[in-house]
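Novice: next come a sequence and a model predicted from it.
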Amino acid sequence: MPSSSSDGGLRAPGGRWLSRTSAEAAAQRFGGPLVLLHRATLVNSLAARLPPGTVRTAAAATLADPGDADRPARVRTPDGELVADLVVAADGIHSAVRARLFPEHPGPVFSGFTTWRVVVPVPGVAFASHETWGRGCLWGTHPLKDGRVYAYAAAVAPAGERAPDERAELLRRFGDWHDPIPAVIAATRPEDVLRHDVHHLATPLPAFHRGRVALLGDAAHPMPPTLGQGGNQAIEDAVVLAHHTDALAAYTAARLPRTTAITRQAVRAARFSMATGRARTAARDTAIAALSRAVPGLLLRGFASIADWRPPRPPYASGRTTAGNR
């Protein structure tokens, strides 16, 4: 079975380690272990704590009126119109609610690369969790607690480009990289592969709310996945929003600067990790290896400003609570 340890690091396609990370060091630095959790597992765990029938997926809904201080918001559904004191719009990267609230905003831009994701069992293959950087592309392999492997890949590619068989495309691009990458591809069926182009907001929104509507997650701040923060920042949004449901300006004030900074950091990380020139790639790898030897724990230090976030402090009353970093 894959190793359950979160020791690992950054590698080159031939297998050379450029930088190593330690699970123990991460736990000491951040006060607890880093946990890799499949998003469906988290969603199912949260949904299981709600009353039956609370969650309805694939139910069509449109924002009819965002409301204001003097009137509630209205949401139109096939079953009739709903009136709400608060509407939370978490409708993704291409959010229709965001476009409704801020029609003059340019919206997401293509980040310049595409991604593939798979979650598959790979029996009998042991490995250390890793990310591997090549020229204009990368691969990551990480064990999940249930014995499956979460693997992802990214490559510079034109927007909208697709292959007839995405598993074959992974084999073409990454099949000669170091173990366990060939084994993961071999264990993957074509239908297991998800491929999506990456988009982000190059221009931040003026606010994460309007009227009685609050934007959350990718609807508010889509970002490249290079820091693994898409889902995490949505959770932070939800925690902060729960403290400011009747003072949405405070929610915007707490979340907009942080998510804007993380989005920009993720864009810079994408450009760095997927450099395309041969000389630039070689210089990048040499610099990472040298700095990692000179400054142990370099990768953890770069993550500190993200992982050090703390939720709002008591008394949890909207307008009297501040959210900040520590």
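Specialist: Yep, that arrived. Bear in mind the structure is a predicted one, so any value in this text is a computation, not a measurement. Numbers count the residues shown, from 1 in each chain.
Novice: only C-alpha atoms for contact and neighbour calcs from this point on.
Specialist: OK.
Novice: if we ignore the residues flanking it in sequence, what's nearest residue 25?
Specialist: Using C-alpha to C-alpha, 6 or more residues apart in numbering and skipping the chain neighbours, the partner closest in space to residue 25 is residue 297 (7.8 Å).
Novice: can you check residue 142 too?
Specialist: residue 129 (4.7 Å).
Novice: who's in contact with the one you found?
Specialist: Residue 129 makes contact with 3, 5, 6, 7, 8, 9, 140, 141, 142, 143, according to C-alpha atoms under 8 Å, 6 or more residues apart in numbering.
Novice: quick one: contacts for the third one?
Specialist: Going back to what we said before, that points to residue 6. By C-alpha under 8 Å, 6+ apart, the contact set of residue 6 is 22, 23, 34, 128, 129.
Novice: in strands only, show me these.
Specialist: Per DSSP state E, strands hold the following members of those: residue 129.
Novice: in a strand, residue 20, correct?
Specialist: Yes: under DSSP: H, G, I helix; E, B strand; the rest coil, residue 20 sits within a strand.
Novice: below is an additional structure, to be compared with the one above:
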Amino acid sequence: MSGTTSSRSAVVVGAGIGGLTAALALSRTGWQVTVLERAPELGEVGAGLSIWPRAWRILTDLGVADRLVDGTRPAIQAGLRRPDGRWLAKVRADAAAHTPVMVHRARLHEALVGALAARDGVEVRTGVTVSGLADLDGIDPGGPADLVVAADGIRSRIRNELHQREDVRHAGYTAYRGVTAQPVPGEASSTGGETWGTGVRFGYVPLVDGRTYWFATANRPAGETGGDHHADVTALVGHWHEPIPQLLAATPPSAVIRGDICDLRLPLKRFDHGRVVLLGDAAHATTPNLGQGACAAIEDAAVLAAQLAGHARIESALVAYDRIRRPATQRLVRASRLVGVLGQLQNGAAVTARDAALACVGAVAGLLAR
């Protein structure tokens, strides 16, 4: 049975990728939506993200995809390498239908904001801090919202209030991220993928705007955020195979950001709590090793809107959303955590065994593809 949504109101806490996608998806099914963002202005950090086919279809249905890509995407040779440049595994360059669209995070954010601005019944308020559910009293003069979507990130205060605990876990390594100031010619524009060393990884991929997004990870304790990030990365991987030194040289030092890699320590027992629901990193923050964090939030939003449109009772819709999304996202968290463990190995013998296994798997995959 389909519920009537024309008189329903929702408050979305957090104007990140997940929160904005949820607001857009809900508004398209008749909800009145208020988005609350604690930052004084809307915006995103300077890093790239991957949008895999399932999430891309959702963005297409929401009218966002056309705002992101101009023209066709060139095929690139991607895969996994060692620091000396030897390929351990390759992905076929003509497999574009099964590979992600790489965009700058800020570009996706701007596209979502633009799509929301074109809709009636959506209000975005910045500079609003939500420390708990009690802060939502009086947000709407018409009375309490019918639905609260907690999309307030990995350190979600609403999640902590509902579960009475702090679930954030440091993965044991930190990440440096950068985007070149302009397109980089040569190998950097036609290849991508990751290079795995000993306790250090580097990955890069061309963005749809022609620039290149890259990241590096290194085993570090939590909280070490000072220093010259560009110099740190150069010391770690500046001597690795091309085009890594070229990419670092093409990135302004001020454009390099650093942050500890974290996920949720324990899987939550539920994402729904009456008429409050957790979405995105607030529900299932994952390490970025599979490039699926933003996609998972986008998929959350689509499933949430679909279930609310298909159930007369909001609580029943949220139970269905939890039943669909919680198992899938928790598998993602575990798989990404495992990839991080393998990628950050520091024992020399273990690294040698890992690389041999990856090369074997890559060879078998190549034979199957041919």
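Specialist: Sure, I can see it. Worth saying up front: this structure is predicted, and the values here are computed from it rather than measured.
Novice: give me the TM-score for these two chains.
Specialist: Here the superposed chains carry a TM-score of 0.81, computed using TM-score structural alignment, normalised by the length of the first structure; 284 aligned residues with a C-alpha RMSD of 2.4 Å.
Novice: of all the contacts of residue 6 of the first structure, which two lie farthest apart?
Specialist: Maximum pairwise distance among the contacts of residue 6 of the first structure (C-alpha to C-alpha): 14.4 Å, between 34 and 128.
Novice: neighbour count winner among those two?
Specialist: Neighbour comparison, residue 34 of the first structure and residue 128: the larger count goes to residue 128, with 17 against 13 (by other C-alpha atoms under 10 Å).
Novice: look up how far residue 241 of the first structure lies from the more buried one.
Specialist: Residue 128 of the first structure is 37 Å from residue 241 of the first structure, where distance means C-alpha to C-alpha, to the nearest Å.
Novice: for the first structure, longest strand please?
Specialist: strand 109-121.
Novice: onto which residues of the second structure does stretch 304-317 of the first structure map?
Specialist: With TM-score structural alignment applied, stretch 304-317 of the first structure matches no range in the second structure.
Novice: corresponding residue for the residue nearest to residue 142 of the first structure in the second structure?
Specialist: Per TM-score structural alignment, the equivalent position to residue 129 of the first structure in the second structure is residue 192.
Novice: wait, doesn't residue 279 of the second structure sit right on residue 154?
Specialist: No: under the criterion of C-alpha atoms under 8 Å, residue 279 of the second structure makes no contact with residue 154, lying 10.2 Å away.
Novice: stretch 248-255 of the first structure vs the second structure, mean deviation?
Specialist: Compared with the second structure after fitting, stretch 248-255 of the first structure deviates on average by 0.7 Å (mean C-alpha distance after the TM-score superposition for the first structure).
Novice: what about the equivalent of residue 115 of the second structure over in the first structure, neighbour count?
Specialist: The pairwise alignment with the first structure assigns residue 115 of the second structure to residue 49, based on TM-score structural alignment. Using other C-alpha under 10 Å, the number of residues around residue 49 of the first structure comes to 8.
Novice: let me see the contact set for residue 49 of the first structure.
Specialist: Residue 49 of the first structure touches nothing, counting by C-alpha under 8 Å, 6+ apart.
Novice: do the same with residue 280 of the second structure
Specialist: Counted by C-alpha under 8 Å, 6+ apart, residue 280 of the second structure has contacts 18, 19, 151, 153, 293, 294, 296, 297, 298, 300.
Novice: quick check, the second one in contact with residue 12.
Specialist: Yes: with contacts counted by C-alpha under 8 Å, residue 19 of the second structure reaches residue 12, the gap being 6.2 Å.
Novice: please enumerate the shared neighbours of the two.
Specialist: Common neighbours of residue 19 of the second structure and residue 12 (C-alpha under 8 Å, 6+ apart) are 35, 149, 150, 151.
Novice: closest to residue 55 of the second structure among those residues?
Specialist: Residue 55 of the second structure lies nearest to residue 151 out of these, by C-alpha to C-alpha, at 17.3 Å.
Novice: so the closest one sits against residue 18, correct?
Specialist: Yes: using C-alpha under 8 Å, residue 151 of the second structure is in contact with residue 18, at 6.4 Å.
Novice: what does residue 179 of the second structure correspond to in the first structure?
Specialist: Under the alignment (TM-score structural alignment), residue 179 of the second structure pairs with residue 119 of the first structure.
Novice: same check, this time on residue 283 of the second structure
Specialist: Looks like residue 283 of the second structure aligns to residue 220 there (TM-score structural alignment).
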